[in-house]
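*Asks:* just a sequence and a predicted model for now, questions to come.
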Amino acid sequence: MKTGKQKIILLLKVFVAFLLLIAIGFFVFRDSILQQAIEKASTKIEQKYNSNLSIKKAAFDGFSGISLTEITLTPKNADTLFSIQKMKTSINFWHLLLGDVQLGTLEIKNGMVQLVQKGNVKNFAAFLKKDNAESSTNDKRDYAAFAYRIISKALNLVPTDMSVENLKFKLDDNGKKATIDIKKLVLFDKELETSIDVQTNTFAQRWKISGFADPRNKKADIRIFNKDTGAIKVPYFDERYNLKSSFDSIRLNIQNIDKSGGELHIDGFTSITNFRINHPKIASKDVVIKNARFDYRFLLGSNFISVDSSSTAQFNQVKFRPYISYDTEADTIYKLKVTIPKMKAQDFISSLPDGLFTNFQGMQAEGTFDYKLDFKFNKNKPDQLVFDSNLKKEKLKITKYGEANLTKLNGEFVYRAIIKEVPQRPILVGAANPNYTPTDQISSYLRKCVLTTEDPSFFSHHGFINEAFKQSIVKNIKTKKFSRGASTISMQLIKNVFLTREKTVSRKLEEILLVYILENNRIVSKERMLEVYFNIIEWGPNVYGIGEASRFYFQKNPSELTFNECLFLARIIPSPKKFMYQFNDQGKLRDFAAKQESFLTNIMTTRGLLSIDDTIYKSQPLLISGAAKSYLRLKVQDSIPIDSLSVNEEFEF
């Protein structure tokens, strides 16, 4: 009678014999199995992607190696997607039995992969279509499980040993071309070395990628740099998007990819040196960040994706902790938190990227500060948006101004508006200018009307209105465009006096920082800011300041303006050169303009800014008697789209 130990040994022998039979059967019939697999793949590609997969010769090489020659994939009526002259690979047999395809080695010689778009025809379009069965499901995706499955499959397809010679990646987007030619790529004993030639319509370079890569243990440490002198230029984007960018080197480090407790953790860091970027929407000059590094920890759960708050980001000397989250557990919620620990103000100013903050060059400061931002947006409850920005300063003081010397607002200076990069005629802000008007010589109605339309809380805020920012963000998200700003009089003053009118990220960031400095360091009084504002803003075609405006429209001094006239002047501030479209052919206000006036009058009355006696002129028509009258006679356009000057667009409180 056999013992339990003998039974176990017998079962193991049977199992081993079974595996040997499978291996022998696979070895005997493998060529037939390989051909059937190729035919099945070819049929599927033809039916699903309307493309032809052709392999001239396919055979096994040794027990687990496969040799393929002249492989091509060509979509019908389009350019070839890829073509490889010779490829040899080996597959881990035991992983294959478990259903995983894991490459052991890979050799490629003389290959080409190309993405081509001619007109609206793309040779890769069919492969971007979503699977109908997948897209029709309403089940929530488990982000952690899905990402880990994709990452594992992708890394299994990265061989442990690899040799690639003359493999070209080509991009042709209606004549915008880029070619990345891998002359040689070797991955051996976890060490990676490459030699790459890059050719575009605008430049040619030689790159090198080297470092450590261990796909089975999910680790890597790779560097990209230029073999020649100079920085690496990013191809294609300069022609396609007018975005020019370059860098000296990039390092990508992956330390850990692990799934446990239903969460996926991805840890590592990436760094870049002398990153340079140029785009008309960013700044008028090259923007340069000398050193930047991101130590990341990505967390994915069943219903969330996040950058963990333990991550740190650094550019030059500025170091901060970001937290970014996308959560779909109950509602679709986006979160952003940024924390800058206490740091020296001078270190922050010195770290500002070159080209992005030109008005801060040469600025010096004392003291320290720390900063926190908390942002939360619920897609299904947009009006509950959270936007809290908190800066704490300690003995913070500007000791030397840069190019934008804010103290000049306290004295006489020459102002020149810049329109489409062309400086306009000089305007002296001071008593020597006969049109200059101190606030005590301006009708009090104008002050009330302009503050109501432009900045009702001007005398109480410190340059910014958090609630206005919130509402602006909500509306811009809802409309999916920048349809509403949150500009205060302080911001308009900074923009007009110290900055250009270019719509760039650089100008907006400079505007925000300069306004903060102006409003929080008691450089200029609110009354003086308002007086300068009244005397420099554009109020019509080549009309600047209230002194010129009151005569241009009404042949009056600013002190003589009636409530109706002040209300008109306040309403046209957003689009002063289009003032003539407020009137119909009989010279009377259009219906939409009259509605705006009633709307604003009611608000001012409700707020106690007006009495019944103040509105006595409402029943009288608005008469344009100055030089502006000629513009009404020349106007030939009978109508203007109401939404461009609507009550809801211009005046939201």
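*Replies:* Cool, the structure landed. Numbers count the residues shown, from 1 in each chain.
*Asks:* rest of the way, CA atoms for contacts and neighbours
*Replies:* Noted.
*Asks:* in stretch 186-197, which residues are buried?
*Replies:* For stretch 186-197, burial by neighbour count (16 or more other Cα atoms under 10 Å) applies to 186-188, 190-197.
*Asks:* can you lay out these as CSV showing distance to N92 and secondary structure?
*Replies:* Output for the buried residues of stretch 186-197, formatted as CSV (distance: Cα to Cα, whole Å; DSSP: H, G, I helix; E, B strand; the rest coil):
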residue, distance to N92, secondary structure
V186, 20, strand
L187, 18, strand
F188, 17, strand
K190, 18, coil
E191, 21, strand
L192, 21, strand
E193, 24, strand
T194, 25, strand
S195, 28, strand
I196, 30, strand
D197, 33, strand
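*Asks:* tell me which two in those are the farthest apart.
*Replies:* K190 and D197 (23.1 Å; Cα to Cα).
*Asks:* D638: neighbour count?
*Replies:* Using other Cα atoms under 10 Å, D638 is surrounded by 9 other residues.
*Asks:* any idea whether it is helix, strand or coil?
*Replies:* Secondary structure, DSSP: H, G, I helix; E, B strand; the rest coil: D638 is coil.
*Asks:* from N584, how far off is it?
*Replies:* Using Cα to Cα, to the nearest Å, D638 is found at 7 Å from N584.
*Asks:* ditto for N564
*Replies:* Distance check for N564 against N584: by Cα to Cα, it reads 17 Å.
*Asks:* so between those two, which is more surrounded?
*Replies:* N564 (24 against 16).
*Asks:* what helix or strand is that one on?
*Replies:* Per DSSP states H and E: N564 is located in helix 563-571.
*Asks:* ok, S611 touching I603?
*Replies:* No. S611 lies out of contact with I603 (Cα atoms under 8 Å); the separation is 11.8 Å.
*Asks:* next SSE after the lengthiest helix in the chain?
*Replies:* For the chain, the helix with the greatest residue count under DSSP state H is helix 4-49. Downstream of helix 4-49, the first helix or strand assigned by DSSP H and E is strand 51-61.
*Asks:* next secondary structure element downstream of that following strand?
*Replies:* Proceeding N to C from strand 51-61, the next assigned helix or strand is strand 65-75, under DSSP H and E.
*Asks:* other SSEs contacting the following helix or strand past that next one?
*Replies:* Using DSSP H and E, the next helix or strand after strand 65-75 towards the C-terminus is strand 82-91. For strand 82-91, the contact count by 3 or more Cα pairs under 8 Å, 6 or more residues apart in numbering; DSSP states H and E identifies strand 65-75, strand 103-118 as packing neighbours.
*Asks:* pull the residues that contact stretch 626-636.
*Replies:* Where contact means Cα atoms under 8 Å, 6 or more residues apart in numbering, the residues beyond stretch 626-636 that reach it are 551-555, 580-581, 583, 587.
*Asks:* which one of those residues sits closest to N242?
*Replies:* Taking these together and measuring to N242 by Cα to Cα, the closest member is Y581, at 36.4 Å.
*Asks:* can you confirm the closest one is in a helix?
*Replies:* Yes. Judged by three-state DSSP, Y581 forms part of a helix.
*Asks:* second structure for comparison follows:
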Amino acid sequence: MMILKRIGIVIVLLAIFSGAGLFLFRGTLLRHVVKGKIETYSDRYGLRIAYASLKMPSLATVRVEGVSVVPLHRDTLLKLRSAEVELELLPLLQGNLSVKSMHTDGLTCRFVKCGGKSNYDLFFQRIPQEPRGQETEDVVPIGYARRVEQALGALFRLLPEDATLRHTTFMGERDSLQTVFMIPDLVLEDRKFVSEIAVSEEKMNGKWRVAGTLDCKTRLIEGSIASAESGKRIVVPYILPHYQTFVAFDSVAFSMKQEPFSAGNQTLTGYTEVGGLEIHHKALSPDTIGLDKGEVEYMVHVGERAFELDSATTVRFNRLSFHPFVRADKTDRWHFTASVHRPSFPAQDLFASLPSALFSHLRGLEVEGELSYDLNADVDFNCLDSLKFSSNLRGHGFRIHRMGTTDLSRMSTEFEYTAYEHDTPVRTFAIGPSNPHFRPLSCISPLLQMAVMQSEDGSFYYHDGFYPGAIQEALAYDLQKGGFARGGSSITMQLVKNVFLNRHKNIARKLEEALIVWLIESQHLTSKERMYEVYLNIIEWGPLVYGAAEASRFYFEKEPSELTVSEAIFLASIIPRPKHFRSVFNPDATLRENQLGYYRVIARRLAVKGLMTEEEAEAFVPDVQIRGEARRLVLQPDTLISPVHATAWEAE
């Protein structure tokens, strides 16, 4: 018993002397540890890190002065006059860093880029991975949920709940343009923070006010930003001079809460809200895009190999609201699923919520009744051929009460059509009897009508403007190619694009196109027969060649009512690439053999429709004898078509 007592006394004395030694030599130990870290980061990132003074006033307090961080052969990245950080003692004794309070003075960060080189390249460098030993090959990788939990856990441990940041400056310099954010004082006290930020860039000056809450115990961050000057808005700097994009807003608010980690799942909840948002970029719209109010209340689940936006999420967009569901699973490649199910809501809420700059043709549209909407998408990048997509907007007692800026029924009667080349108008002509080259359906060969339809949109007379199978195939193909490679457009969609819209391929234009198609088809603003008649009279069939009459004359010197099977199929075949019609011919103006398969496919479809017998289709051999202007252009491939060629028929 006495021996145990003596051993206990020895252990206590050792602890006392160790603690005393640790306290007495804490500064030396700290500088030794910091020296090793500086050497590691200097070698890894190519930095010169220096400080004038480093002290530990107490076991849990670190004070540093005169800090500088300079990338090799680059401008200074960071300077710090002084900082004092108080750490939580108990976590520190357990080997974890947890910041209790922090006070800084004179922090300046400069991000400089000039001539393609910057002093912040180090943030984007990939650190070489050391080769793994045999003993680590079978280690199971950490899942996404655990990574998020660890990262946010570290963030909330390092963020203080009490802090004072004085004379803080963030500066960006790019090609002589300087953007400066100056924060005179930012005070975080009792988990609340508030500050003003002075922002300057060339002739632009502004003052922002930021405020919010940082509660590390409940894992909550929330904040807001707005102009500190009455009657002014926040204009986002940097992106206008460098990316020609204007962005301004009245206010932005956000929150994010980390829920307790449970059963391998990490859940994040919160919201983001923006008011008075304005965006302008010529690629989006010639006008400024406005959003009165947008808000997202979200719930995100992070699993071991998946991310999920819960359907409890609410998106509000002006007068619209809906609950999206999105899930992303990672196996070899990503697998995305998404859905939106919106039950009946006032139809006017949709059209009143659309940004007029993006949906200019629907501006001022007044409607009655209700709408409902369903979207389902399944995109597996492991097997894009399995892609599924459906989008269904339904009207309930819906009708148009008043047209907006554009008369969506204009195709029903004679109207003027303007053809564009690279956004430049090249020809304007009437689609109706006043145009001598206009041909009603009765004057166009049924062979041409059916060949074009079977080539472009075989179910045109039976669908409501959208052909889901074609859209799915086009989406899969575009994703495989990584761009807009195939459109999947129905004839109605092609008409809307050409008659009402510009040809810029972007998401906003496709959404406006889809809405106009739905309105025309669901409200029967133009009959199917008239739409097809318009289509055959405006479609481009060669360089500056528009409509069936001009095409028949250009290629065969005959009327569209006189076309043969071969001639009709030929005209259908060149619709996707009308300016490259010469590529389907040999130098002697005979048809290339690689075209034969297409002709036989369309011939079989004509037979199914009763325009040929099955025997004729099976024995069909195309005979395309082009004449006149088209033949001359094929035989003389260096010849360029001139406007005279396109307008000569009008003079006759």
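*Replies:* Arrived safely, thanks for sending. The shown structure was predicted, so the numbers you read here are calculated from the model rather than taken from an experiment.
*Asks:* can you pull the TM-score for these?
*Replies:* Once the chains are laid over each other, their TM-score by TM-score structural alignment, normalised by the length of structure 2 reads 0.89; 632 aligned residues with a Cα RMSD of 3.0 Å.
*Asks:* picking that back up, distance from the helix holding N564 of structure 1 to structure 2 after superposition?
*Replies:* Averaged over the aligned pairs, helix 563-571 of structure 1 sits 1.8 Å from structure 2 after superposition, using mean Cα distance after the TM-score superposition for structure 1.
*Asks:* list of residues touching that helix?
*Replies:* Taking Cα under 8 Å, 6+ apart as the rule, helix 563-571 of structure 1 contacts 443, 445-446, 449-450, 453, 539, 597, 614-615, 617-618, 622.
*Asks:* please redo it, this time with the cut-off set to 7 Å
*Replies:* 445-446, 449-450, 453, 615, 617-618, 622 (Cα atoms under 7 Å, 6 or more residues apart in numbering).
*Asks:* same check on stretch 486-500 of structure 1?
*Replies:* With Cα under 7 Å, 6+ apart as the test, stretch 486-500 of structure 1 has contacts from 404, 415, 417-418, 454-455, 458, 463-464, 468-469, 472, 507, 511, 515, 533.
*Asks:* quick one, helices of the stretch 251-400 of structure 2?
*Replies:* 347-353 (DSSP state H, counting those that start in this stretch).
*Asks:* burial count for the closest residue to L441 of structure 2 other than its chain neighbours?
*Replies:* Once flanking residues are discounted, L441 of structure 2 sits nearest to E533: 5.7 Å by Cα to Cα, 6 or more residues apart in numbering. The local packing of E533 of structure 2 (other Cα under 10 Å) involves 23 other residues.
*Asks:* for the residue mapped onto E533 of structure 2 from structure 1, pull up the helix or strand it's in.
*Replies:* With TM-score structural alignment as the criterion, E533 of structure 2 lines up with E531 in structure 1. Here E531 of structure 1, judged by DSSP H and E, is contained in helix 526-536.
*Asks:* so which elements touch the following helix or strand past that helix?
*Replies:* Helices and strands here follow DSSP H and E; after helix 526-536 of structure 1, the next one along the chain is strand 538-540. In terms of contacts (3 or more Cα pairs under 7 Å, 6 or more residues apart in numbering; DSSP states H and E), strand 538-540 of structure 1 is packed against helix 545-554.
*Asks:* where in structure 2 does the helix it packs on fall?
*Replies:* Going by TM-score structural alignment: helix 545-554 of structure 1 matches residues 547-556.
*Asks:* what sits up against the matching stretch?
*Replies:* So stretch 547-556 of structure 2 is contacted by 437-439, 536-541, 545, 558-560, 626-630 (Cα under 7 Å, 6+ apart).
*Asks:* mean shift of the next helix or strand after the helix holding N564 of structure 1 relative to structure 2?
*Replies:* Sequence-wise, the next helix or strand beyond helix 563-571 of structure 1 is helix 591-606, with elements assigned using DSSP H and E. Using mean Cα distance after the TM-score superposition for structure 1, helix 591-606 of structure 1 ends up 4.6 Å from its aligned counterpart in structure 2, as a mean over the superposed pairs.
*Asks:* report how many residues lie close to the closest residue in space to I602 of structure 2 that isn't next to it in sequence.
*Replies:* With Cα to Cα, 6+ apart as the criterion, I602 of structure 2 has its nearest non-adjacent residue at 6.5 Å, and that residue is A451. Counted by other Cα under 10 Å, the residues lying close to A451 of structure 2 total 27.
*Asks:* then A220 of structure 1?
*Replies:* Look at A220 of structure 1: counted by other Cα under 10 Å, it has 19 neighbours.
*Asks:* doesn't it fall inside a helix?
*Replies:* No. Applying three-state DSSP, one finds A220 of structure 1 to be strand, outside a helix.
*Asks:* so what's the spatially closest residue to it that is not a sequence neighbour up against?
*Replies:* Setting aside the residues directly before and after it, A220 of structure 1 is nearest to A213 in space (Cα to Cα, 6+ apart), at 4.3 Å. Contact partners of A213 of structure 1, counting by Cα under 7 Å, 6+ apart, are 190-192, 219-221.
*Asks:* save these as a markdown table, and put in distance to F127 of structure 1 too.
*Replies:* A markdown table is the format used below for those (distance: Cα to Cα, whole Å):
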| residue | distance to F127 of structure 1 |
| --- | --- |
| K190 | 32 |
| E191 | 33 |
| L192 | 30 |
| K219 | 29 |
| A220 | 29 |
| D221 | 31 |
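*Asks:* max pairwise distance over these: which two?
*Replies:* For those, the farthest-apart pair by Cα to Cα is L192 and K219; their separation is 12.6 Å.
*Asks:* before we move on, the earlier item: for the contacts of stretch 486-500 of structure 1, which one is nearest A593 of structure 1?
*Replies:* Set against A593 of structure 1, the nearest of the contacts of stretch 486-500 of structure 1 by Cα to Cα is E454 (16.7 Å).
*Asks:* residue in structure 2 matching that closest one?
*Replies:* Structural alignment (TM-score structural alignment) places E454 of structure 1 against E456 in structure 2.
*Asks:* please apply the same query to E366 of structure 1.
*Replies:* Under TM-score structural alignment, E366 of structure 1 pairs with E368 in structure 2.
*Asks:* report how many residues lie close to that match.
*Replies:* E368 of structure 2 has 16 neighbouring residues, counting by other Cα under 10 Å.
*Asks:* what sits against it?
*Replies:* By Cα under 7 Å, 6+ apart, E368 of structure 2 lies in contact with 347-348, 398-401.
*Asks:* any idea how far the counterpart of I419 of structure 1 in structure 2 is from V496 of structure 2?
*Replies:* When structure 2 is aligned by TM-score structural alignment, I419 of structure 1 is paired with E421. E421 of structure 2 is 17 Å from V496 of structure 2, where distance means Cα to Cα.
*Asks:* re the thing from before, which one of the contacts of helix 563-571 of structure 1 sits closest to D267 of structure 1?
*Replies:* Looking across these and measuring by Cα to Cα, the closest to D267 of structure 1 is T453, at 50.5 Å.
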